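Fold the following and give me the result.
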Amino acid sequence: MTPSSADPSDPAAARGISRRAQSDIYRAGISGSTPRVPVAGDALEAAARSAMSAEAFAYIAGGAGAERTVDANRAAFGRRQLWPRPLRDVSTRDLSTTFLGVDRPSPLLLAPLGVMELAHRDADLAVARAAAALGVPYTLSNQASVAMEDVAAAAPGGSRLFQLYWSASDELNASLLRRAEASGCEAIVVTLDTHLLGWRTRDLDLAYLPFTRGLGIAQYTSDPVFQQLVRDRVRRGPDAAAPAAPPVRLTPKTVAAGLTIARRAGAVTGSGSIRDNLRSPLPRAAVETFLDVFSTPALTWDDLARAREWTTLPIILKGIVHPDDAIRALDVGVDGVWISNHGGRQLDQSVPTLDVLPTIAERIAGRVPVVFDSGVRQGSDVAIALALGADAVALGRPYAYGLAVAGEEGVREVVRNILAELDITLGLTGHTAVGDLDHHALRDVPGGS
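This next block holds a predicted model:
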């Protein structure tokens, strides 16, 4: 059985994945074929850069400020070394784990990544199908290119979580969580660190934010509460008290942006006609409404209690970096803590997540699951994070790069390669199960800073 046809409900689905992955590649090489999706991380990123527009690559690959947090996340992995331990019987290895009370074939998750249509036209649909094929839970982004119901229909057997960006409209928040529960999501991941949009220099230099083009707002335009907010905005007309927006010059890019918005406006206008949507005030009003309600810098710990009123699903807080915040999360009764600095996209010179993982894991002491992301690029990274106390590890940019290179197949190959290297790392460190990894498998680099 190949990884793409494995039964994701079978905890043994990931066993032997490294042998199959290497065998497939080397056997194909006999006839001169090399992987369509590069295996090495740098080569994968370079291939994705070639496949995407400059704006798309900058948005997905870029970080905040001078991108020192992006570098720090990677450097933190470089300060840990794995101990090779031979002469142990590792002929049978098991990547399976339990997360949120469900047996999983591996400890890997796919982190929420927005605006995947920048990478490939199949966007979230391709990611969901690839994740389902390997039994890897996929965290649907609030900034998706495809509505959650359509993703569920495309991969009905897949495991899904839903990421919520806490909107300025509580009615909208409640509606999104109701939809997530109805569409089969297993948990809600409340992302905490985007209450202000990070200072993303690559995007600023290109003057490019996809949301202003109507991209990445499908969860909103498909939502009945949001649709009503848009209609109300049009009905009210311009706000005389609001500062006047700067004039927009009519250029070929302006026209292209208008067409993009019109193509994606059917859910709001009720029309599949681009011509009708170009004439309607609703598409532009949808973009402006989104920009108004996307987030709220006034969100506090006390506000989180309202989420319990909106859903019965487990709630995980994503964006925890300080140990005191992890304890506060336990105090408010959440069901999981997700250690993340948004892959370096929000705060420049942030504390790298791997450096705080051991302390947070020790303080939480198994009371709720600990999910980890930021800086994960390969299977050995997953092993290091597990050894330092993570219960599950989330992969971000690499799967987006795979999507850009080869669509659904690209995502599947990237995830398969991560799992295959994790399996090999497990065996070469003398372990037979991911649950056996702990700090004894690691050595800090001498003199590492």
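
CA atoms for contacts and neighbours, from now on please.
OK.

report the longest helix in the chain, please.
helix 397-428 (DSSP state H).

distance between it and the chain's centre?
Distance of helix 397-428 from the chain centroid (Cα atoms, centre = their mean, to the nearest Å) equals 14 Å.

Please apply the same query to stretch 55-73.
On the basis of Cα atoms, centre = their mean, stretch 55-73 sits 15 Å off its chain's mean C-alpha point.

again with stretch 434-446
Distance of stretch 434-446 from the chain centroid (Cα atoms, centre = their mean) equals 26 Å.

Give the buried residues for it.
For stretch 434-446, burial by neighbour count (16 or more other Cα atoms under 10 Å) applies to 434-435, 437-439, 441-442.

cool, and stretch 72-89?
Residues of stretch 72-89 classed as buried by neighbour count (16+ other Cα under 10 Å): 72-77, 79-80, 82.

how about the helices in the stretch 101-250 of the chain?
Using DSSP state H, counting those that start in this stretch, the helices of the stretch 101-250 of the chain run over 123-133, 148-154, 170-182, 201-206, 218-221, 224-236.

Make CSV out of those and add distance to I384 and mean neighbour count.
Shown next, in CSV, are these (distance: least, Cα to Cα, whole Å; neighbours: other Cα atoms under 10 Å):
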stretch, distance to I384, mean neighbour count
helix 123-133, 22, 26
helix 148-154, 32, 18
helix 170-182, 32, 18
helix 201-206, 30, 16
helix 218-221, 34, 23
helix 224-236, 42, 17
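
and for comparison, fold this next one:
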Amino acid sequence: MTAIPAGICSLSDYEYYAQQALSQSTWAYLSGAAMDGYTHRRNRQKLDDVLLQQRILCEGMGQGDCQQTLLGRTLALPLLIAPLAYQKLAHPMGELASVQAAAAQGVGFCLSTLASSTIEQVAEVSPKAERWFQLYCQPSREETLHLVRRAEAAGYSAIVVTADAPINGVRNAEQRVNFMLPEGVSAVNLAELPKPQQGDSVFACWMGQAPDWNTLSWLRKQTTLPLLLKGVMHPDDAVRAVALGVDGLVVSNHGGRVLDSQPATIEVLPRIRQAVGPNLPILLDSGIRRGSDIFKAIALGANAVLLGRPVFYALAVAGPLGVAHCLRILRDELEATMALCGCASIADIDSTKLFHP
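Predicted structure coming up:
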């Protein structure tokens, strides 16, 4: 097990060390954003713009905690590891390390369709972890359903359908280094499925195979597992998804890796919460780097967040121990923020705990 370097005390510290540890090509893939990176930067800028309102001398704070119940399961803090592809780029254990760290820290883990470890391997190494499966719909419904049935059989407790990446974003950092997956890293869960049709036209090739609302309606009828839709950035899409019977939404712009010049997720979150009402579970990702970011997301309407790139960075620096440490940092930061804002529980966090000029 790799030791955590002395002096690491924040997620940004892990990012610094990860850049030193990884090859230029891998770094370009992991840290890169679409086009000019405006959306990637805006995710952080707009989180930073949200200000907290400290409260003092609050009673009854001694018994507080940051636990959250989500889809009937209790998490130690309102967080899941996001569905990150190809985690063996960062560490030989890949997803197996991350799911063990998630279980140790009492948070959830979402496995990517493009994982470099199989659905079954992840379940076997951490059978008691709260495991969700992220689904990229495949060109045929039979292939899509095959993945869903594997996740069901392996004990995953929810399906997260990603809708915001029917094509890859234009990622210049990867192009400049001619990024290619190294030997031994691949989308192993797709190995037995037919290769997608290739072509040189976005519309004639890729979008002709992309899922649509009919796909989501069909998928809702195929599984009794909770179904969440990831990549929701518009209230009208949120309302339509709810009408089709989804059990939750993930407000996400894919960390700025797909469509550039979008708003930040924290900007659209309140509108989506207003559109779907108070009860539907909503998660937010893209830009989370501090426990205070989790607090801000909860205050503006989320029930939990997903953590993406920082998991890669911690994995590259210190393996499963690094990921567990990364998650613990966020819990400590969240609890400190809650205590200083007068919130003894996640239920106490709302927009009144923010500063409104």
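
re the thing from before, turn the helices of the stretch 101-250 of structure 1 into TSV, columns for distance to V351 of structure 1.
As requested, these are exported to TSV (distance: least, Cα to Cα, whole Å):
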stretch	distance to V351 of structure 1
helix 123-133	30
helix 148-154	33
helix 170-182	30
helix 201-206	19
helix 218-221	31
helix 224-236	36
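
right, and those - which one's nearest Q163 of structure 1?
Nearest to Q163 of structure 1, of all the helices of the stretch 101-250 of structure 1, is helix 170-182, at 9.2 Å by Cα to Cα.

and that closest one, how far from structure 2 on average?
Superposing on structure 2 and averaging over aligned pairs (mean Cα distance after the TM-score superposition for structure 1), helix 170-182 of structure 1 comes out at 0.6 Å.

Which secondary structure elements does that helix sit against?
Applying 3 or more Cα pairs under 8 Å, 6 or more residues apart in numbering; DSSP states H and E, we find helix 170-182 of structure 1 packed against helix 148-154, strand 160-165, helix 224-236, helix 305-310.

Redo these as CSV? Include distance to A182 of structure 1.
As requested, those are exported to CSV (distance: least, Cα to Cα, whole Å):
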stretch, distance to A182 of structure 1
helix 148-154, 9
strand 160-165, 11
helix 224-236, 14
helix 305-310, 12
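
Of all the ones you listed, which one is nearest Y399 of structure 1?
Ranking those by proximity to Y399 of structure 1 (Cα to Cα) places strand 160-165 first, at 16.0 Å.

what does the closest one rub up against?
For strand 160-165 of structure 1, contacts defined as Cα atoms under 8 Å, 6 or more residues apart in numbering pick out 112, 137-142, 173, 176-177, 180, 184-192, 194, 294-295.

how about it, aligned to which bit of structure 2?
Counting by TM-score structural alignment, strand 160-165 of structure 1 falls onto residues 131-136 of structure 2.

Just give me the match in structure 2 for G389 of structure 1.
Using TM-score structural alignment, the partner of G389 of structure 1 in structure 2 is G301.

which residues sit in contact with its match?
Listed by Cα under 8 Å, 6+ apart, the contact set of G301 of structure 2 reads 269-270, 273, 282, 350.

Sort out which of these are in strands and list them.
In strands, defined here by DSSP state E, the members of the contacts of G301 of structure 2 are I282.

which of the contacts of G301 of structure 2 show up in structure 1 as well?
With both residues aligned by TM-score structural alignment, their matches' Cα atoms under 8 Å, the contacts of these that structure 1 also has are 269-270, 273, 282, 350.

can you tell me which residue in structure 1 aligns to T26 of structure 2?
In structure 1, T26 of structure 2 lines up with A56, judged by TM-score structural alignment.

To clarify, my last question referred to T74 of structure 2.
Under the alignment (TM-score structural alignment), T74 of structure 2 maps onto D103 of structure 1.

try G291 of structure 2
Match for G291 of structure 2 (TM-score structural alignment): G379.

My read is that its match contacts V415, right?
No. G379 of structure 1 is beyond contact range of V415, at 9.4 Å (criterion: Cα atoms under 8 Å).

my read is K230 of structure 2 is in a strand, agree?
Yes. Counting by DSSP: H, G, I helix; E, B strand; the rest coil, K230 of structure 2 is found in a strand.

what about it, neighbour count?
Neighbourhood size, K230 of structure 2 [other Cα atoms under 10 Å]: 25.

What lines up with it in structure 1?
Aligned counterpart of K230 of structure 2 in structure 1: K318 (TM-score structural alignment).

sorry, back to before: report the next helix or strand after the longest helix of structure 1 in sequence order.
As assigned by DSSP states H and E, the chain's next helix or strand after helix 397-428 of structure 1 is strand 442-444.

Which elements pack onto that next one?
strand 80-82.

how far apart are the strand it packs on and its match in structure 2?
Looks like 0.7 Å for strand 80-82 of structure 1 (mean Cα distance after the TM-score superposition for structure 1).
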